[in-house]
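**Q** Need coordinates for the below:
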Amino acid sequence: MIPAGINAQTKSSSIRFDKQTQVFHIDAADMSYVLGINEQKEIQALYWGKRLNAADTFGVPHSAPGLSGFDSSINTTQQEFTGWGGGQYVEPDLKITFPDGNRDLVLQYVSHIIEGDKLTIVLKDISRDVFVQLEYQVDTTTGILKRSAQVQNKTSAPLTIEQIASGTWNLPRGTDYRLRYLTGRWAGEWSLHEQIIQPGKTTLESRRGSTGAQNNPWFAIDRNGSNDQDHGDVWFGALGWSGSWQINVEQDEVQQIRVTGGPNSFDFGYRLAPGEHLQSPDFYGGYSHDGIGGASRLLHRFEISTILPHGPDPKLRPVLYNSWEATEFKVDEAGQEALAEKAASIGVERFVMDDGWFGQRSTDHAALGDWYVNPVKFPHGLKPLIDKVHSLGMDFGLWVEPEMVNPDSDLYRKHPDWALNFTGRPRSEGRNQLMLNLARPDVREYVFQFLDKMLNENDIAFLKWDYNRNWSEPGWPAVAPEDQKKVYIAYVQNLYSILEELRAKHPRVEIESCSGGGSRIDLGIMRYTDEVWPSDNTDAFDRLLIQDGFTYAYAPAVMMAWVTDSPTWVNQRTLSLEYRFLSSMQGSLGIGANLNNWKPEDFATAKKMVAQYKQIRETVQRGSLYRLISPQNGSEQSVTETVSKDQSQAVTFAFLHSSQMLYPFPRIYLRGLRPEGIYKISAIDGKLSGDIPSVASGAFWMQHGVDIELRGDFQAAAFSLEAVDR
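**A** Predicted structure coming up:
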């Protein structure tokens, strides 16, 4: 069964080259991407959009005419990858300084090779032995393209790369394009913004050393006013890089749209010795004719099947309990075992002990870097606790923050040079900690070795990998001054290599990417982690907006959503336990409340709702998401629906902020069902209108809709549809 939202008739893919016209055709799913070699030997973008007929042809590519003596052809021709040189003023993909001071780089086509779903094109500078290898790989199911560039120095002297992008996505002339992007901050991540694309350049970026929450490396572009959630053309993309990054969205002088992305060029300089190469991150791009909702569903399907470890069918996320809010740093064997018993009683499948278990850790002021089990809190090590957790039918997880060090730690006292620093300058602390320079081989080895040792000695199924500050003083005094800016690339490369090696040696261990919430979530880190932590803000009402924004770029399958105590520290807002569960059940369910304070009725409610979640978990985590009523722009309502892969189940969650003046809750019109299918409706929580039938066709539920009874403040309901034979 083809997943809902993907056209079953256009699943096959192909890459072909027309020798006569010098044009490449890439066709997959419902998308076509066409590029060619023009008379200047430039790689020219020709088409990106809805799939064309196989018989459709393109003429020989010709570079665009210049607009005037001020704007030559190099600026008006839409190129796939350009070097800075020859009078170019639009955003370049590659900028190099050579030892003799020359900074001119003009790239021309040399050769190409097609291997299945992958196209590789080689470019070379017109006079120097600088080669660029462009790679395009298409996903057959979604039509999403993965692009990257590798720069090779085959000259006899070192050169300095001052800017490198993975490539440029091009859209035709237009004045009505709209850009969507995601911004945020700690406890307020995933805010969706829209703006009309104007002449000039919009830069989305992070200069923080990591992905950051201020912007996320995702974009979507559509035609203003011509689409909605499920209709209209949308071009979208995401950068797979967990360091400083930038995406530039530019409308040029002839109203063409260019989107260029890669590592951030701010404070960047990568010295490339003869014989060395530099590989750019992967830059993913896709097209949907089914609105922004269709774009999200394609991206979700691609992430689950292609990006996440163990794809195309990664393991479903277990129901998790985390002990942080119950104990904070005051962890010990007896207290954690008592919490584990309570968690098991409501159906939890994974017990995670958070911060405070290692070194001399009693606050966030000390012991980061000292990764040994605290002998007072756990006199016999972690094994008794782990054995207890296993006896209760749960697996065991542990919080770690491997990339950080407290100045008050044995590690820092022994190796102060291991922190990022500029010689003789202050070292700025964040959360009372400094950052280890993971670019250093000795630091990389230390981090890997302590994690490997811990996993070898303990039966640990899960690591919550935290990262609680941004970079400062990004110096690397151990290397030559001309090589110190390599830290931005080498750090991330070593982070990925640690994760990759750990996964190879411990294939059963699962990992969560956490960074004080959602500050390191991107398609780069997701290749090595099984789930992500979107925000430290667990207020169930705030989460409706946070989770809505998150799902524009990332799948609910990886979105951890905890049920925590009410009122929360965030807003001091009181919400019912049922409301909190339903909010979290839209993603991968976790529980972070202090179970020591729960009453018997709380445990009974939680046990019931955990059992209900397990019945719908596969649909929520693997199905197709439809945003029926958006919580954006201060909406009083929010409704999401998820349809299973085979369209046999649909789950709908509805939330009301406040009812007013006896107005009923809006009717809910479902999506994604088989019109001819017969479905039985059942309430999960809340009350359905008595006027609707219990069994009806998919067409009925989509066209007639469903009424639910919600009234009051902060109310929620959920219902499911199950396919039945009749």
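
**Q** switch to C-alpha atoms for all contacts and neighbour counts from now on
**A** OK.

**Q** Find me whatever residue is spatially closest to the one residue sitting closest to the centre of the chain, sequence neighbours aside.
**A** Residue closest to the mean C-alpha point of the chain, counted by C-alpha atoms, centre = their mean, is Asp522 at 3.5 Å. In space, Asp522 comes closest to Gly240 once its chain neighbours are excluded; the distance is 5.7 Å by C-alpha to C-alpha, 6 or more residues apart in numbering.

**Q** Let's see this one next, to set against the first:
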Amino acid sequence: MTSTVPRDPGREPAFEWAHNGLFLRFERGEDQPVRLVRWATGPGAASVTAPMAIVDVSTAGERRARPTHSLLLWGAGPRLRYTGHDVSAGELRISQREPESGLEVTSCFRAAGPGLQIRHTVRNGSDADLMLLNVSSAIVAVPEGAHDLLWGESEWLAEGRWQQRPLKELLPNVNPAFHHGRTNRGNFGVTSHGSFSSGEFLPTGVLATEDGPSIAWQVETSAGWHWEASQNEGTVTVGVYGPTDLYHQFAQRLAPGGEFTTVPAGFCIAEGGRDAAFAALTDYRRAIREMRPVDERLPLVYNDFMNTLMAGPSTEKELPLIEAAAAAGAEYFCVDAGWYGTGNWWTDSGDWREVPGLFTGGLIAVIDAIRAKGMRPGIWLEPEAVGEKAAAGRDLPEAAFFRRHGKRVNETGHFQLDFRHPAARAHLDETVDRLIAGFGIEFFKLDYNVNAGVGTDVDADGPGAGLLGHTRAFRDWLSEAQRRHPEVLFENCGSGGMRMDYNVLSVAHLQSTSDQQDFRLYASIAAAAPASVAPEQAGNWAYPDKSMSLEETAFAMTAGVMGRLYLSGFLGGLGGDQFALVREAIALHKNWRHRIAVSHPVWPLGLPGWDDEVIALQLDAGNESLLAIWSRGEAAEIALPGLRGRTIEQAYPVALPEWKIRMTEGAPVVEVPAGPAARVFTVL
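**A** Below is the predicted model:
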């Protein structure tokens, strides 16, 4: 149901919008911009929000409204005035105009599952150029309370290290009344740098409380982004931004009639604290995905890279891997890097022609062997990269590459293609179409292994704007490739999880969650991954090795079960009992994968710390759940009060000893042995 109130908004100071359980109320006035004053989950529910303007805009030459470290109230935003609104197809669009400059803003609120996707389009309605410096993607304020702020830190091989602290510790009370009523200047901000959108921090945050509704948000861009929390007059305001002048060297010139649309921001509210907020965000992520029938199969992929060939393929190496992967139950087999050029997987990238003589009988012989074992073939590409030795670096026009200060960007021997340029897109279209037509490829692992910096200043007023334009063009290219090839799956990988954002993940099938090769360390990455990506997209590597004990083998496989099992390793070299553990984990995952695709993540012991000795993740599918517990330290007893009234039974592995479980005050207590050891339980 969608409704607007009142009938004649031109005469009333407020209007409302209701859609599928979302209830929003906005106020407008002659002397203020449109403000969101109520956001609730039902007609009679209390509002989550405090009054706050819905958008802020900064242009060159503007003065700031107040001296703070925040991006809020930094320009023309406070002078915007309401000019109208309309509703259609689950969207509310609000129009405002800034009378002095003629700047116009149309704000779009799109319902998506339990949340809202918010973006703004800025138009220059004057007869002179305007230079945009910052435009908020979303601003939401809540009354001050007992909130915890959660943010995710990340780096290569150590993705998803979540932090949770009381907001009052991050934003101290400086007693502004004692200082003649001046407002707080501090804020807590999280910012990306360069083209790894999740290389340092994750574009997601949560403001959680057990005393009322919590809110969660994400920034949906592969370019620069920033979010911040600040205090002002009894409220806490969360501001979400794409690239900005201050942090990302962003600037966008608008000629008269020109427009700019912000990157989307996703916002959800939920009763029940941290896990409820992440559950709502999980369903929101599912709602914004562009799903195809081939995506819904959720096939199990074997990839020959991790702890296996490591970009050194050949026919002789691949054939035993193909044999063992099929026997284990893999449905796709992906040949990773090193199959092209002259065999140097790094400097040869970009031409995407197989290495002459590397494969006995040619690469097609490997592809045929994959099909002969009943699996579908996949292959690795790094579409935005051109190595120094590749002919593409000489043949493509100079404007098809990232450039700054008149020089081509060179990151450790890689040139960065700019997908705004038609020659860059045509080069990759030809590559993808040729590999599908010539080899019958049905799965592409699309990697991204360099941080190309702030962007490109070619055809851009600032390099941050150039990077944004490229990442938007790359997403469009990927969507178009899938429209041309609806039966082909595309994985998003960015040196593991270094570009893990829903600009790409809304159109990609799978996300590699890390390049971490130590199975003991992978447990914390796999357990935290559903905070950043829907569980059914979280490609957690499972790479058993003959050097592992049976307990270690089960530990390694558990990471894959609790997300999207991404198989690797020299499976043919495993002992019989080890291989049986691999097959058992795969069977359990296949039995659960479609329930995982509707599940919500729960962390019974809290979000995992990097060095935690015991880690737990529950994937709650309603009446049933999967619960994984990893032990990496000494023996311990683990109480699970969140499962009070429910029973747990060991589901994997059946061949290893059962962990002892007793009930205390109606809640399970698990006796966890010394690690490394892991078990998967069903929760009933």
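
**Q** Next, count neighbours for the residue nearest to Asp522 of the first structure.
**A** As a burial measure, Gly240 of the first structure scores 28 neighbours (other C-alpha atoms under 10 Å).

**Q** roughly how far apart are the counterpart of it in the second structure and Pro243 of the second structure?
**A** Alignment note: Gly240 of the first structure maps to Glu220 in the second structure; criterion TM-score structural alignment. Glu220 of the second structure is 11 Å from Pro243 of the second structure, where distance means C-alpha to C-alpha, to the nearest Å.

**Q** show me where the stretch 151-300 of the second structure has helices.
**A** Under the criterion DSSP state H, counting those that start in this stretch, the stretch 151-300 of the second structure carries helices at the ranges 167-170, 245-248, 274-288.

**Q** could you dump these to CSV with distance to Glu91 of the second structure?
**A** Shown next, in CSV, are these (distance: least, C-alpha to C-alpha, whole Å):
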stretch, distance to Glu91 of the second structure
helix 167-170, 32
helix 245-248, 29
helix 274-288, 14
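
**Q** Which one of the ones you listed lies nearest to Glu30 of the second structure?
**A** helix 245-248 (30.1 Å; C-alpha to C-alpha).

**Q** just checking, what packs against that closest one?
**A** Counting contacts by 3 or more C-alpha pairs under 8 Å, 6 or more residues apart in numbering; DSSP states H and E, helix 245-248 of the second structure packs against helix 463-484.

**Q** can we see that at 10 Å?
**A** strand 130-143, helix 463-484 (3 or more C-alpha pairs under 10 Å, 6 or more residues apart in numbering; DSSP states H and E).

**Q** Which one, of the ones you listed, ends up nearest to Asp275 of the second structure?
**A** Among these, strand 130-143 sits nearest to Asp275 of the second structure (C-alpha to C-alpha), with 18.9 Å.

**Q** Between helix 463-484 and the closest one, find me the angle.
**A** Taking axes from the mean of the first three to the mean of the last three C-alpha atoms, to 10 degrees, one finds strand 130-143 of the second structure and helix 463-484 inclined to each other by 80 degrees.

**Q** What is the equivalent residue in the first structure for Ser495 of the second structure?
**A** In the first structure, Ser495 of the second structure lands on Gly516 (TM-score structural alignment).

**Q** Oh, that last question was meant for Leu321 of the second structure, not what I typed.
**A** Checking TM-score structural alignment: Leu321 of the second structure goes with Leu339.

**Q** Many thanks, have a good one.
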